[in-house]
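Participant: The sequence and its predicted three-dimensional model are supplied below.
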Amino acid sequence: GLVIAGGADVAPARYGAEPDPRTGPPSLDRDAWELALIEAALADGVPLLGICRGMQLLNVALGGTLVQHLDGHAGPPGVFERHAVEPVPGTLLGRTLPEPVSVPTYHHQAVDRLGSGLLPSAHAADGTIEALELPAGRGFTLAVQWHPEAGDDTRVMEALVAAARGTSPGG
């Protein structure tokens, strides 16, 4: 499986926007490389997990846009906040996390217009989309806005490993 994780803000030009003054400097080479990896994973059916920036890149790769600045989803520089997310029942994420969960989060950008074919599969209390996925039947493509690797709930990571092995989580 492939994991695309956190990092610099995605270049607004990638989704047809002018930079907001609060948008950080992009990493153009990294944007190009990771978008190419996402496109290859989607084309070849490689299990894909996007984390934070990885979720934003997946959305952009499929023609979506981003909110360039959002308050309340990050602590001071380098410090994770926690907030609740509500998984959408019946989705891949909803089967992986069947109950609301408190997650470690550190981001100031979020999904705005959804990319082609993507389904929102979790929301924060303020309505922010916290997870995206492709519908069942299109392989394992899941992206979360939070950082599961920074917490102690391993179910999202276990789901990726199970998909890469061709098994069900725990099986």
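Facilitator: Looks like it arrived, so ask away.

Participant: C-alpha from now on. contacts and neighbour counts both.
Facilitator: OK.

Participant: Which element is encountered next along the chain beyond the longest helix seen in the chain?
Facilitator: Using DSSP state H to define each element, the chain has its longest helix at helix 28-44. Sequence-wise, the next helix or strand downstream of helix 28-44 (DSSP states H and E) is strand 48-51.

Participant: Next up, a structure to set beside the first:
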Amino acid sequence: MKPLIGVSTYLEASAAWGTWELPAALLPTGYHRLVQRSGGLAALLPPDGDPEAAAAVVARLDGLVIAGGPDVEPVRYGADRDPRTGPPACERDAWELALIDAALAAGTPLLGICRGMQLLNVALGGTLVQHLDGHTSGTPGRFGEHPVKPVPGTLYNDLIPTELTVPTHHHQHVDRLGKGLTASAYATDGTVEAVELAGPGFTLGVQWHPEMGEDVRVMTALVQASAPPG
């Protein structure tokens, strides 16, 4: 049986398709297609107005992906807002932090992508640098790319043991690591590009966007870790 992988979504005040323009929960197709290409079943998880529902949602999943998206509100990690930080996504922050907490408590395999990695760090008491340059293409709506190097002896290194050029689009990154997290990959400028939680389970965050590339190893590892027994 294929494992069921939940993927968090955006929540937009207005989105347009066909003749419609309405509030929408949405997600770029790269995410669910990457889950499917990696052997999983994808279920989209729009924000719930009641974050306490997160535990019940996670209990029905085999694995969880926290997707990329807007900047994490600085108040979540006790910082003042940098002028270059984007507008808050309060409902999404609350919901995804609750999903992360529930997954960690239940031992559910977890993969954070870009914002998802940043939220994982914040959920465990870490902080973020609110702005850096050089990790986007410089063109709105287009991804850049750069190499990342694994740290020997880490889970990520076991999955991808050589330097990998990855699709990237972010201007925030991990500053102080959250409790129990280890940095497991770096960009050439020293930016932390992957984090993981020690222990027998699967908890990994990557700063880049595997859903925009051809390499399925990170998602395949999540799907395999999420496979039901037998």
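Facilitator: Thanks, I have the structure now. A quick note: this is a predicted structure, and the numbers were derived from the prediction, not measured.

Participant: any chance you could map the helices in the first structure?
Facilitator: 28-44, 53-61, 92-96, 155-165.

Participant: Against which helices or strands is the second one packed?
Facilitator: Spelled out, it's helix 53-61 of the first structure. Applying 3 or more C-alpha pairs under 8 Å, 6 or more residues apart in numbering; DSSP states H and E, one finds that helix 53-61 of the first structure makes contact with strand 2-4, helix 28-44, strand 110-111, strand 141-144.

Participant: what does the first one give?
Facilitator: If you count contacts as 3+ C-alpha pairs under 8 Å, 6+ apart, helix 28-44 of the first structure packs onto strand 48-51, helix 53-61.

Participant: In the first structure, what residue corresponds to residue 98 of the second structure?
Facilitator: Alignment note: residue 98 of the second structure maps to residue 36 in the first structure; criterion TM-score structural alignment.

Participant: And residue 126 of the second structure, by the same measure?
Facilitator: Matched to the first structure by TM-score structural alignment, residue 126 of the second structure sits across from residue 64.

Participant: which residues touch its match?
Facilitator: 15, 111-116 (C-alpha atoms under 8 Å, 6 or more residues apart in numbering).

Participant: try it again with 10 Å
Facilitator: 14-16, 56-58, 111-116, 118 (C-alpha atoms under 10 Å, 6 or more residues apart in numbering).

Participant: rewinding a little: next, the buried residues of the longest helix of the first structure.
Facilitator: 31, 34-35, 37-38, 41-42 (16 or more other C-alpha atoms under 10 Å).

Participant: quick one on the thing from earlier: return the members of the contacts of residue 64 of the first structure classed as buried.
Facilitator: Buried, going by 16+ other C-alpha under 10 Å: 14-15, 56-58, 111-112, 114-115, 118, out of those.

Participant: Give me the spatial nearest neighbour of the aligned residue in the second structure for residue 145 of the first structure, chain neighbours excluded.
Facilitator: In the second structure, the residue paired with residue 145 of the first structure is residue 207, using TM-score structural alignment. Nearest in space to residue 207 of the second structure, with sequence neighbours left out and distances taken as C-alpha to C-alpha, 6 or more residues apart in numbering, is residue 114 at 4.1 Å.

Participant: Of the helices and strands packed on helix 28-44 of the first structure, which is nearest residue 152 of the first structure?
Facilitator: Proximity to residue 152 of the first structure (C-alpha to C-alpha) singles out strand 48-51 among these, at 15.4 Å.

Participant: right, and the helices and strands packed on helix 53-61 of the first structure - which one's nearest residue 127 of the first structure?
Facilitator: With C-alpha to C-alpha as the criterion, residue 127 of the first structure lies closest to strand 110-111 of these, at 10.8 Å.

Participant: That closest one against the second structure, how far on average?
Facilitator: Once fitted to the second structure, strand 110-111 of the first structure is off its aligned match by 0.2 Å on average (mean C-alpha distance after the TM-score superposition for the first structure).

Participant: residue range for that strand in the second structure?
Facilitator: Using TM-score structural alignment, strand 110-111 of the first structure pairs with 173-174 in the second structure.

Participant: Tell me the counterpart of residue 116 of the second structure in the first structure.
Facilitator: Residue 116 of the second structure maps onto residue 54 in the first structure when the alignment is built from TM-score structural alignment.

Participant: Report how many residues lie close to its match.
Facilitator: 25 (other C-alpha atoms under 10 Å).

Participant: CSV for the helices of the first structure, including distance to residue 3 of the first structure?
Facilitator: Formatted as CSV, the helices of the first structure follow (distance: least, C-alpha to C-alpha, whole Å):
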stretch, distance to residue 3 of the first structure
helix 28-44, 9
helix 53-61, 8
helix 92-96, 16
helix 155-165, 9
